[in-house]
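**Q** Curious how this folds, go ahead:
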Amino acid sequence: MPGTITVGLDGTEHALAAADWAAQEAVRRGTDLRLVHAWVWHPTDTAYVGDRASEERTLRTMLSEAESRVAEAHPALDVSTELLVDDPVPALVAEAARAGMLVLGSRGYGTLAGYLIGSVSLHVLRMTERPVVMVRGTGQDATVRQPAGDVVVGVQDADEAGGAVIDFAFAAASERGTSLRAVYAWSIPTVLLWSPGSMWLAEQEGGLEPLHRQILADALSPWREKYPEVDVVEHVEAGTAAEVLLSHSDRAGLLVVGRRTHDTGLRRLGPVTHAALHHARCAVAVVPHA
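**A** Have a look, this model is predicted:
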């Protein structure tokens, strides 16, 4: 996965955790790291200590400090910074289009505030056609979590359309030298979807679970051939996709999920991706696919 890794900074500890994660990823891949902050000065009528120039200096200092932090940890890494004079969402979407990967910080939430993800990140995730990695900066340090643990991928679309998600996960596991855990959740079909004859054929094959295991195996087969060095663990379980997938995130180094791009009018992330972004304890890569 060639290309510069770009980090969107906003001055928070979560964004610094994202920069740390991205720096390690850039070193691993042998790519450059770009740190950016999008900003438009909005003067107000209220009393304000400072002006446009002082605010710009503050932001440039923030970028410089983040650059120094990364350079100290990775002296050989090529790091650049830029203050983008634009609104955050279009600026980050444009940056993502030019980068191999966009990395953003994520607060991560519990059940009560589970759907209060930052509006900028949410809009960027919905609009970009490139992979975006969300890195949590709370709890166990994201820079510690990154190297440890397998890459976990949620296989929802076990067909050609979901290939971009699976390919990203295999490539990430190959880069890290770790195994890949492919998780596929299934549910008992309703009588409206399965005829009595179909159910009888499934029972003749030993039940429904072997059929779903074969679906997952078939979906992974091309990528096993492309990445023979990656050790793959296939996990098939009955249950809701979000619950099954999240049950594997605690021991993951990276969780990979997909986002369909064909429904451009709604720009939905989907319930599984939403759940992963808000509740997974590791970094989450969201990969757009058809």
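**Q** contacts, neighbours, all on C-alpha from now
**A** Fine.
**Q** So residue 152, which state does it fall into?
**A** Under the three-state scheme (DSSP: H, G, I helix; E, B strand; the rest coil), the conformation of residue 152 reads as strand.
**Q** show me the contacts for it.
**A** 169, 180, 181, 182, 183, 248, 249, 252, 253, 254, 255, 256 (C-alpha atoms under 8 Å, 6 or more residues apart in numbering).
**Q** All the helices of the stretch 1-150 of the chain, residue numbers only.
**A** Using DSSP state H, counting those that start in this stretch, the helices assigned to the stretch 1-150 of the chain run over residues 13-29, 52-73, 88-98, 119-127, 142-145.
**Q** Go through those helices and name the closest to residue 156.
**A** When the helices of the stretch 1-150 of the chain are ranked by distance to residue 156, counting by C-alpha to C-alpha, first place goes to helix 119-127 at 18.2 Å.
**Q** Buried residues in the closest one, which are they?
**A** 121, 122, 123, 124, 125, 126, 127 (16 or more other C-alpha atoms under 10 Å).
**Q** Report how many residues lie close to the residue nearest to the third one when sequence neighbours are not counted.
**A** In space, and not counting its chain neighbours, residue 123 is closest to residue 89: 6.6 Å by C-alpha to C-alpha, 6 or more residues apart in numbering. The number of residues packed near residue 89 is 19, by other C-alpha atoms under 10 Å.
**Q** nearest to residue 155, of the helices of the stretch 1-150 of the chain?
**A** Taking C-alpha to C-alpha as the criterion, helix 119-127 is the member of the helices of the stretch 1-150 of the chain that comes nearest to residue 155, at 19.0 Å.
**Q** Can you give the distance from the closest one to the centre of its chain?
**A** Between the mean C-alpha location of helix 119-127 and the chain-wide mean there is a distance of 12 Å, by C-alpha atoms, centre = their mean, to the nearest Å.
**Q** how long is stretch 265-283 end to end?
**A** The straight-line separation of the ends of stretch 265-283 (C-alpha to C-alpha, to the nearest Å) is 28 Å.
**Q** Do a quick rundown of the strands in this structure.
**A** Remark: strands assigned in the chain by DSSP state E are 5-8, 33-38, 79-84, 101-106, 132-136, 150-154, 180-186, 232-238, 252-260, 283-289.
**Q** so which of those strands gets nearest residue 66?
**A** Proximity to residue 66, assessed across the strands of the chain by C-alpha to C-alpha, is greatest for strand 33-38 (8.0 Å).
**Q** Which strands or helices does the closest one pack on?
**A** strand 5-8, helix 13-29, helix 52-73, strand 79-84, helix 88-98 (3 or more C-alpha pairs under 8 Å, 6 or more residues apart in numbering; DSSP states H and E).
**Q** another one to check against the first:
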Amino acid sequence: MDAGPARRRLALGARLGAGGARRTRGAGGGRLLEGPGTAAPERAAGPHASRGPAVTDQGRPRRVLLPVGGVEDHHAGVAFAAQEAVRRGCDIDVLHVAHPAGREDGSGVLDMAETVVERTVEAARRSLGRARPAVRGRLARGDVVPALVEDSRQVALVVLTRRHARGAVVLSTMTVANALGAHAHAPVAVVPPRWSPGTTTAPILVGIGGRHAESRHVLRAGLEQARRCGARAELVHGWWYSDAYDDLVLSGPTGRAETARRRARLAAELAPVLADFRDIDVRLRVEHGRPARLLLEATERAQLVVLGRHQPLLPFGSELGPLTRAVISGAACPALIVGSPAPAAGP
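**A** Just a heads-up that it's a prediction; the model follows:
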């Protein structure tokens, strides 16, 4: 009998500790997978386990959450998670969520999941090199998106690797990236599959929309990221009314006047936030054009694009919106989705 899977389970179990969802033996010899409600361990075994977990000012663990599926092509996400863990002073949690309907009667699905988690943990440690963040691996059972949304309450960042190449036709909007981007309690980074880190002087892009509170919230998140990276920031606002109208009416002096009006309005609205980041070189770029196209073209020369959610105008509307969905599915650089600002307290 091949003892390889058993050895892998034993080795991974040493790293998993009691966190997330631990594989154990039931009374009848069957394999059990605990649910996602179990508390995460404070330490994982391995070369980065010498210090306590990073915490926020409120005392909560600070972690970068790196969800992995049943395939091993997570290299871009691993590299980005390692980079951000160092910048933010966070540890890394590698998490695989197994669907409740999954079989455990020798099908090998969980053995494969364990292997993916184990190899991703090792890849993250290699990517970190001598850096201090710890890396842990966990398995959980549950519906994938709700489990990840719940786990995102206690993390600083969620990192996903985009599953399709840039320019691929994606018919469904019901992807894990879209669902987490819309509902996670922490910012969500979506990393293109061929992205790799490197020394760059490229800017941090910030997509600026038309809603005041949301624009200021996204701007602050983008400038905080620029400060972490030591980069300049480029704020991009595109405006477009109608395909049947803009090219004819707004392509000349009328369009230039509207662009100037919008630039002046945005400069005034964003000034209070910009005043808190005088150390950051900021450029405001306002253009007449389709916003998604402008942002996608700009990602060719950026190291990151920061986007926001929006409050839907209709009860059944999307919290991401077509612009954010288009950019996260086609950006040449990682896209960071930040949540909507908290509603103002009533009197």
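**Q** And the residue nearest to residue 123 of structure 1, how far from residue 95 of structure 1?
**A** 10 Å.
**Q** can you check residue 201 of structure 1 too?
**A** Per C-alpha to C-alpha, residue 201 of structure 1 is found 51 Å from residue 95 of structure 1.
**Q** ok, now residue 244 of structure 1?
**A** Between residue 244 of structure 1 and residue 95 of structure 1 the distance is 33 Å, computed by C-alpha to C-alpha.
**Q** now residue 123 of structure 1
**A** With C-alpha to C-alpha as the criterion, residue 123 of structure 1 and residue 95 of structure 1 are 14 Å apart.
**Q** What count of nearby residues applies to the aligned partner of residue 191 of structure 2 in structure 1?
**A** Correspondence of residue 191 of structure 2 to structure 1, assessed by TM-score structural alignment: residue 135. A count of neighbours around residue 135 of structure 1, defined by other C-alpha under 10 Å, yields 33.
**Q** hang on, isn't residue 135 of structure 1 packed against residue 143?
**A** No. Applying C-alpha atoms under 8 Å as the test, residue 135 of structure 1 and residue 143 come out as separate, 9.3 Å apart.
**Q** and for the two, which residues touch both?
**A** Residues touching both residue 135 of structure 1 and residue 143 by C-alpha under 8 Å, 6+ apart: 17, 21.
**Q** list the contacts for the spatially most central residue of structure 1?
**A** For structure 1, the residue whose C-alpha lies nearest the mean C-alpha position (C-alpha atoms, centre = their mean) is residue 285; its distance is 1.5 Å. Listed by C-alpha under 8 Å, 6+ apart, the contact partners of residue 285 of structure 1 are 131, 132, 133, 134, 254, 255, 256, 257.
**Q** Apply 7 Å and report the result again.
**A** Going by C-alpha atoms under 7 Å, 6 or more residues apart in numbering, residue 285 of structure 1 touches 131, 132, 133, 134, 255, 256, 257.
**Q** Residue 9 of structure 2 too?
**A** Neighbour list for residue 9 of structure 2: residue 114 [criterion: C-alpha under 7 Å, 6+ apart].
**Q** That one and residue 112 of structure 2, how far apart?
**A** Relative to residue 112 of structure 2, residue 9 of structure 2 is positioned 10 Å away (criterion: C-alpha to C-alpha).
**Q** can you check residue 121 of structure 2 too?
**A** In terms of C-alpha to C-alpha, residue 121 of structure 2 sits 14 Å off from residue 112 of structure 2.
**Q** Those two - which one has more neighbours?
**A** Between residue 121 of structure 2 and residue 112, counted using other C-alpha under 10 Å, residue 121 has the larger neighbour count: 25 against 17.
**Q** which residue in structure 1 lines up with that one?
**A** Per TM-score structural alignment, the equivalent position to residue 121 of structure 2 in structure 1 is residue 67.
**Q** quick one on the thing from earlier: can I get the contacts of residue 285 of structure 1 in CSV including neighbour count and distance to residue 85 of structure 1?
**A** Conversion of those to CSV gives the following (neighbours: other C-alpha atoms under 10 Å; distance: C-alpha to C-alpha, whole Å):
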residue, neighbour count, distance to residue 85 of structure 1
131, 26, 23
132, 23, 21
133, 26, 23
134, 27, 23
255, 29, 32
256, 27, 31
257, 27, 31
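**Q** and which of those residues is nearest to residue 156 of structure 1?
**A** The shortest distance between residue 156 of structure 1 and any of the contacts of residue 285 of structure 1, using C-alpha to C-alpha, involves residue 257 and amounts to 8.6 Å.
**Q** my read: the closest one touches residue 153, true?
**A** Yes. Distance between residue 257 of structure 1 and residue 153: 6.1 Å, which falls inside the contact criterion (C-alpha atoms under 7 Å).
**Q** picking up where we left off before, neighbour-wise, which of residue 201 and residue 95 of structure 1 wins?
**A** residue 95 (22 against 12).
**Q** By residue count, which helix of structure 2 is the longest?
**A** Longest helix in structure 2 by number of residues, with DSSP state H as the criterion: helix 253-274.
**Q** Quick check: buried residues in that one?
**A** Of all the residues in helix 253-274 of structure 2, those buried under the rule 16+ other C-alpha under 10 Å are 255, 259, 262, 263, 266, 270, 274.
**Q** and what of stretch 102-117 of structure 1?
**A** In terms of neighbour count (16+ other C-alpha under 10 Å), stretch 102-117 of structure 1 has its buried residues at 102, 103, 104, 105, 106, 107, 108, 109, 117.
**Q** And stretch 57-67 of structure 1, by the same measure?
**A** Of the residues in stretch 57-67 of structure 1, those with enough neighbours to count as buried (16+ other C-alpha under 10 Å) are 59, 60, 62, 63, 64, 66, 67.
**Q** What is the mean deviation of it from its aligned residues in structure 2?
**A** After superposition onto structure 2, stretch 57-67 of structure 1 lies on average 1.8 Å away from the residues it aligns with, using mean C-alpha distance after the TM-score superposition for structure 1.
**Q** what's the offset of that stretch from the middle of its chain?
**A** Average the C-alpha atoms of stretch 57-67 of structure 1, do the same for its chain, and the two points are 26 Å apart (C-alpha atoms, centre = their mean).
**Q** which residues touch it?
**A** By C-alpha under 7 Å, 6+ apart, the residues outside stretch 57-67 of structure 1 that reach it are 11, 16, 79, 81, 83.
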